[in-house]
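> one predicted model, sequence on top.
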Amino acid sequence: MTGTVLENLSGRKLAVLVSFFLICQIVCFLIGGIIAPKPSITDSVLATKCIDTSNHSEEWFYSRGPKPCRGIDLGNFMYEEQAFANQIVFVFQIPSPREKVLLDYSRWQQNLVGILHLDVLYHSQNEMAPRTVLTIDAKLGYQDKHDPPAKWTYYASSVERRNLDCTMEQKKELYPYSCSIIPLFELGSLHHDYYLLNIRLPVDKGRNANLGHVGDMWLFARNQTGGFTKVWLSLKCVFFPSIVGILVWFLRRISGLQRKPQVLETMLIIVALSLTLLNAPVELLTLFFDLPFMLLLTDIRQGIFYAALLSFWLVFSAEHLMVQEVQKKSLKDYWPYFSSVVVGCVSLFVFELCERGIQLKNPFYSIWVTDAGTKLAMALLVIGGLCGIGYLILLCYLI
C-alpha cells in the first residue's frame, strides 16, 4: 500500500520528532517530581456533638461563629433513651483552623471527598454484630466569605445506608471497636469557601437499633491541592496549543495528498482529536463557575482517549503485521475488531453514569450500598474486564 504521511518522513525528521517527544516527557516527569506538590491532602476533623432540643432538622448547627451550638461529651455517657439519641447532631465545619488561623477552600482545589470513621465503644450489655447497617441522615451546606457569619446555604441532604464492619480482639468495657471507614460524599467542584456538615444517626425499631455506643465521629476531608492544580493546568496550557498545531499540520498534509486518507491516518487523526479533547484545560472554568460535573466529564474524556488509543493499536497491528491478508479499505471493515473496545467502554460508561451521574444530584449517593446496586456495578465491571481480556487476546493474535 502507499505509505502514510509519517512513513514518508525522512529518518532525520522522524528522529528529531521522537527526540522532542522524549524530552518533553522527561521535563514533565521532572516538573511533577520536583516542582509540583503532592496531589491531595486530607483534613481530619473531630465532630462537635450538639443537642437539638427541639428536634428541628431544618436548623443549622455549627461550632464556630455567633451563637455556636452547645457541645456535649459522649465518651463516658451511655445514651439509652431513644429520644435523646435522636437529638444528637454531629457537626463538622471544614476546613478546620490550623494554629488558630481560620482557613478557607480555594477553587484551585477542584474537588472534595468526605469519609467518616466512627469511634464505637464496647459495652457488654450492648454488643455489636460484626456487620451493622448504619443509617445516616446527612445535610451539607456552604458559606462564602462575603456571607454573614451565621448564614449557611443549603447544598444537599440525604438519608443513606452504609455497612459498618467492626471487630474487637479483646473485649474490654469502653474500649473502642476497630471499625471500617465509611465513604460519605464526593463533590466534583469546590466552589465555595466553607462547608458545614450536620449528621444525625436516627434511632428507631428499624434504623440503628443494633448500633453500639458512638463516642466520637471523625470526618476525613480529602481535596486536591491548589499548587498541584496550578502546575497541572500550566502544563495543559503549554501542551494544548502544541497538540493543536501538530494536528493542524497533519490535517494539512493529509488534505494536500491526491488520495483519500488511509485507515491508519484516519486513526491517527482520531487519536489526536481525543488527545486534544483530553488536554483541553477546561478545568479553568471551575475558577469562575460551579461545575459539579467536572469529575464525570474528566472520566468521559479519558475514556474517549483510551478507546481511541486501543482501537489505534488494533488497526496498526492489522495494517502492518498481518501482511498475508488483504488490507482493509476503511474503518467499517474493522468493526469486528472494535467490538471488545466498544462493549467494554460502554459498560464502564454506564457504571460511571450510575455512580457519578447520580452524585450530581445527590453527592451522598453510592451504587455499592444496596444489593441490587452492588450486583449491577459488579456486572458492569466484569463485562469491562472480560472485554479487556478479549482485547489482549485479539491483539496477541494480530501480532
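Yep, it's here. Numbering: from 1, shown residues only.
> going by C-alpha atoms from here, please, whenever you check contacts or count neighbours.
Fine.
> quick one: contacts for the residue most central in space within the chain?
When the chain is reduced to its mean C-alpha position, the closest residue under C-alpha atoms, centre = their mean turns out to be L295, at 6.0 Å. For L295, the set of contacting residues under the criterion of C-alpha atoms under 8 Å, 6 or more residues apart in numbering consists of 188, 356.
> would you mind measuring from it to L287?
Per C-alpha to C-alpha, to the nearest Å, L295 is found 15 Å from L287.
> and the helices in the stretch 201-350 of the chain, which stretches?
For the stretch 201-350 of the chain, the helices defined by DSSP state H, counting those that start in this stretch cover 226-255, 263-279, 294-321, 335-352.
> rebuild those as a markdown table, extending it with distance to S40.
What follows is the helices of the stretch 201-350 of the chain, written out as a markdown table (distance: least, C-alpha to C-alpha, whole Å):
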| stretch | distance to S40 |
| --- | --- |
| helix 226-255 | 8 |
| helix 263-279 | 20 |
| helix 294-321 | 15 |
| helix 335-352 | 22 |
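> if we ignore the residues flanking it in sequence, what's nearest L310?
Counting by C-alpha to C-alpha, 6 or more residues apart in numbering, L310 lies nearest to V341, which is 7.2 Å off, once chain neighbours are set aside.
> what about the one you found, how many neighbours?
21 (other C-alpha atoms under 10 Å).
> and it, how far from L398?
Look at V341 and L398: by C-alpha to C-alpha, they are 15 Å apart.
> in stretch 299-310, what's buried?
Applying a neighbour-count criterion of 16 or more other C-alpha atoms under 10 Å, the buried positions in stretch 299-310 are 300-310.
> returning to what we had before: looking at the helices of the stretch 201-350 of the chain, which is buried most?
Comparing the helices of the stretch 201-350 of the chain on average neighbours per residue, with mean count of other C-alpha atoms under 10 Å, the densest one is helix 263-279 at a mean of 20.
> hmm, what's the outermost residue in the protein?
Among the C-alpha atoms of the chain, the one farthest from their average position, using C-alpha atoms, centre = their mean, is that of Q258, at 46.9 Å.
> try this one side by side with the last:
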Amino acid sequence: MSGAIIENMSTKKLIFFGLFILSFQLLFVLLGAFIAPSPTAAVSYLATKCISRHGVAGSLLAPWGPGQCQQIRSFDQPVAKMLDANDIVFSVHIPVPGTEMSPWFQYMLLVLQVDVSFRVINQIAEGDVVLTVDAGLAYRDVLTSDWTTKFHSMEERPLRCAFALPKTYENEGRFYECDPVPLMELGSVAHKYYLLNLRLPANSTTNVGVGEIKDVLVVAIHQNGGFTKVWLSMKTLSAPGICGATLWYWHRIVLAARQPALLEQAILALGVSTVMLDLPAEWLSLVLERTWMLLFVDVQQGVFYGALFCFWIIFCGEHLMDGGRRNRLAAYWWQVGLVLFGSAVLLFFDLSERGTHLTNPFYSIWASDMGTMAATTFIVVAAISACLYFLSLCGTVICVFRNIGKKMQQLHAMPPARRQRYQGIIFRFKFLMLVTLACAALTIVFFILNQVSEGNLPCGHYTLKVHSAFLTGIFGMWNLYVFSIVFLYAPSHKKGSESAHSLNADVKN
C-alpha cells in the first residue's frame, strides 16, 4: 500500500480538516436537537366493545362511521349479561376521527394493555397464562368505502399480571397490573385508515385462567412524519458525498497501477457499505407499499457494522503482521469468521421475526416457549461472537501499541529517512485509534443522555430534543468517520511516498 495522504499532510492542514469534520458533526446534532421532532409518537385507543352475536370469524365491525357496530359501554350493563365472551369484538379505528395516517409514518407497532379486574372466583391463574387473540386488520383510503381485510390471524401471547393487594373480597373490582402485550408490527403505513378487530375466544381450552377482562387499550406507535423528512433528507444528502469519496478513493488506487492491498480493499468495502447504509430506499415507501422496508433497513445496518468490524481488525493486524503473513485475508480467518458468523445469526433471527411479518404482522417469535428459546439462543450466540471478537481486537491493539512503544525507543538511533517513515506509521495508527475511541465515547454519551433526559431538555427559549439529536448525531458521526478514513488513508501521489509493505515489516522486525 502506498503512503497515505495523512502521512504527507501538514499539521496545519490536518487541524483544519479536523475542525471541518467537527463542524459537520455539530450540524448533525443540532439538526436533530432543534429542527427534527421526536422520532416516534404513541397514540392510545380505548377499544370499543362491539356486539357480534353470531361470532363470525373475519367479520369487520367498526366503532364509528358508516356501518357503526352495536356497542356496549360496560360489561356490567344488563344487555352484557346475556352475551357470551365470543359475542364481543374489541374494535379500534386508527386514527381518531378527523385525522389520517400517512406513508411518512413509515411503520406502525400495536401494543395491547389489558385491564383485568380481580374477582375471587375468577382470578388469573398462577404460572404461565396464555392469552389467545383472534386478530384482524383491515384498511380503506376513503371514509365512505368498504373495509378491505388485509391480515387475519389467531395468535397467542403470554399474559403477565400481578396483584399488589391481598386477594380478598374487599379488594374485588380492583385491577391487576399487567405488562404490555406486543401485538403487531406493520412495516409500511400505506393507507389512510385502519380497522383492528380483536376477539378473545373462550371455551374449555382457550383463554382459560385469564381473569375478568374489562377493557382493552391499544397503543399505536409510529415514526413522526417530520422526523422522517429530516432523516430522509440527511440520507439523501449524505449518500452522494460518501459515494463520491469512495469512487475517488478507488480512482487513487487504480492510478497506482498495482494490485490493491488488503487494507485498501477493507477501506473500499467500508466505503461501499456506508453507501448502502445511506441509500434512501425509504422514499419508495412514500409512493408504494413496501412492507419489507424495516427488514431492508436492518440489513443495511448489519452490512455496515460487519464491514466496520472487519476493517478494524484488519487495520490493527496489518500494523502487527510481518511481511510473510500480512496482506492476506487468511491471516484473519477466525476474527472475520466471528463477524460473519455473528452477522449471519442475527440475520437469521431478523428473518425469523420481521421476515414472517411480510405475510403475518401479528406473528411474534416470543409468543411460544420454543420460539423464545430459539430467539434467546440466537442472541446469546451472537453476543458470544461479539465478545470474542472484541477480546481479539483489544489483544491486537495492545500488541501493536507494545511494538510501537519498543520502536519509539529506537527512533533516535535511526537514520532520518527511516525515522520519518516510522513516525508516519505510528501517527497514522494512533490518529485512527483516537478517532475511533472518540466515536465510541460520543455514542455512549449520547446514549446516556437519551436514557436520562426523557426525550427533551430545556435550552433557553428552545427545547432540545435529545432522542432526535442522538439518532441524527450517531448517523452523522459514523458517516463522517468513514469519510475521514476514506480520505486520509487514500494513497498519496506525492513524490517520496513509501510502501507500507516494507514499513510494516520493519515494525515487526
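Great, that's in hand. Keep in mind that this is a model prediction, so the values were computed, not measured.
> and the buried residues of stretch 299-310 of the first structure, which two are the farthest apart?
Of all pairs drawn from those, the greatest distance, 15.3 Å, lies between I300 and L310 (C-alpha to C-alpha).
> rewinding a little: was I right to think the residue nearest to L310 of the first structure contacts Y391?
Yes: counting by C-alpha atoms under 8 Å, a contact exists between V341 of the first structure and Y391, whose distance comes to 7.0 Å.
> next one: the aligned partner of the residue nearest to L310 of the first structure in the second structure from W312 of the second structure, what distance?
The criterion is TM-score structural alignment: under it, V341 of the first structure has V339 as its aligned partner in the second structure. When distance is defined by C-alpha to C-alpha, V339 of the second structure is 11 Å away from W312 of the second structure.
> and F483 of the second structure, by the same measure?
From F483 of the second structure to W312 of the second structure the distance is 15 Å (C-alpha to C-alpha).
> over to D322 of the second structure?
Taking C-alpha to C-alpha, one finds D322 of the second structure at 18 Å from W312 of the second structure.
> where do the strands of the first structure begin and end?
For the first structure, the strands defined by DSSP state E cover 40-46, 48-51, 88-94, 112-121, 131-143, 153-167, 178-179, 182-187, 194-200, 213-224.
> so which of those is nearest C387 of the first structure?
Taking C-alpha to C-alpha as the measure, these were each checked against C387 of the first structure, and strand 182-187 came out nearest at 28.9 Å.
> what helices or strands is the closest one leaning on?
Using 3 or more C-alpha pairs under 8 Å, 6 or more residues apart in numbering; DSSP states H and E as the contact definition, the elements that strand 182-187 of the first structure packs against are strand 112-121, strand 153-167.
> what range does that strand cover in the second structure?
On the basis of TM-score structural alignment, strand 182-187 of the first structure is assigned to residues 181-186 in the second structure.
> average separation of that stretch from the aligned part of the first structure, please.
Once superposed with the first structure, the aligned residues differ from stretch 181-186 of the second structure by a mean of 0.3 Å; criterion: mean C-alpha distance after the TM-score superposition for the first structure.
> so who does the closest residue in space to I88 of the first structure that isn't next to it in sequence touch?
Beyond its immediate neighbours in the sequence, the residue positioned closest to I88 of the first structure (C-alpha to C-alpha, 6+ apart) is I51, lying 4.9 Å away. The neighbourhood of I51 of the first structure, defined by C-alpha under 8 Å, 6+ apart, consists of 69-72, 87-89.
> any figure for the gap between I51 of the first structure and Q170 of the first structure?
Taking C-alpha to C-alpha as the measure, I51 of the first structure falls 33 Å from Q170 of the first structure.
> please apply the same query to V159 of the first structure.
V159 of the first structure is 33 Å from Q170 of the first structure, where distance means C-alpha to C-alpha.
> what about those two, which has more around it?
A direct count of neighbours by other C-alpha under 10 Å for V159 of the first structure and Q170 places V159 higher, at 15 against 8.
> which ones are touching the more buried one?
Taking C-alpha under 8 Å, 6+ apart as the contact definition, V159 of the first structure lies against 135-138.
> out of those residues, flag the one nearest to L219 of the first structure.
Taking C-alpha to C-alpha as the measure, L219 of the first structure sits nearest to A138 out of those, at 12.5 Å.
> show me what the closest one lines up with in the second structure.
Residue correspondence to the second structure (TM-score structural alignment): A138 of the first structure is matched to A135.
> which residues are in contact with its match?
A135 of the second structure neighbours (C-alpha under 8 Å, 6+ apart): 152-155, 196-199, 362.
> for it, give its distance to V218 of the second structure.
In this view, A135 of the second structure and V218 of the second structure are 12 Å apart by C-alpha to C-alpha.
> before we move on, what about A438 of the second structure?
From A438 of the second structure across to V218 of the second structure, the span is 42 Å (C-alpha to C-alpha).
> neighbour count for those two, which is higher?
The residue with the greater number of neighbours, taking A438 of the second structure and V218 and applying other C-alpha under 10 Å, is V218; the counts read 26 against 13.
> from what I see, the more buried one and T48 are in contact.
No: in terms of C-alpha under 8 Å, V218 of the second structure does not count as a neighbour of T48; the distance is 10.5 Å.
> shared neighbours of these two, which are they?
Shared between the contact lists of V218 of the second structure and T48 (criterion: C-alpha under 8 Å, 6+ apart) are residues V92.
> what's the neighbour count on the nearest residue in space to K81 of the second structure that is not next to it in sequence?
Taking C-alpha to C-alpha, 6+ apart, and ignoring the residues beside it in sequence, K81 of the second structure has F75 as its nearest neighbour in space, at 7.1 Å. For F75 of the second structure, the neighbour count with other C-alpha under 10 Å is 15.
> my read: F75 of the second structure touches L83, true?
No: F75 of the second structure is beyond contact range of L83, at 9.2 Å (criterion: C-alpha under 8 Å).
> one step back: who's in contact with the match of strand 182-187 of the first structure?
Contacts of stretch 181-186 of the second structure from elsewhere in the structure, counted by C-alpha under 8 Å, 6+ apart, are 107-113, 157-159, 291, 357, 361-364.
> please redo it, this time with the cut-off set to 7 Å
Taking C-alpha atoms under 7 Å, 6 or more residues apart in numbering as the criterion, the residues outside stretch 181-186 of the second structure that touch it are 107-113, 291, 361-362.
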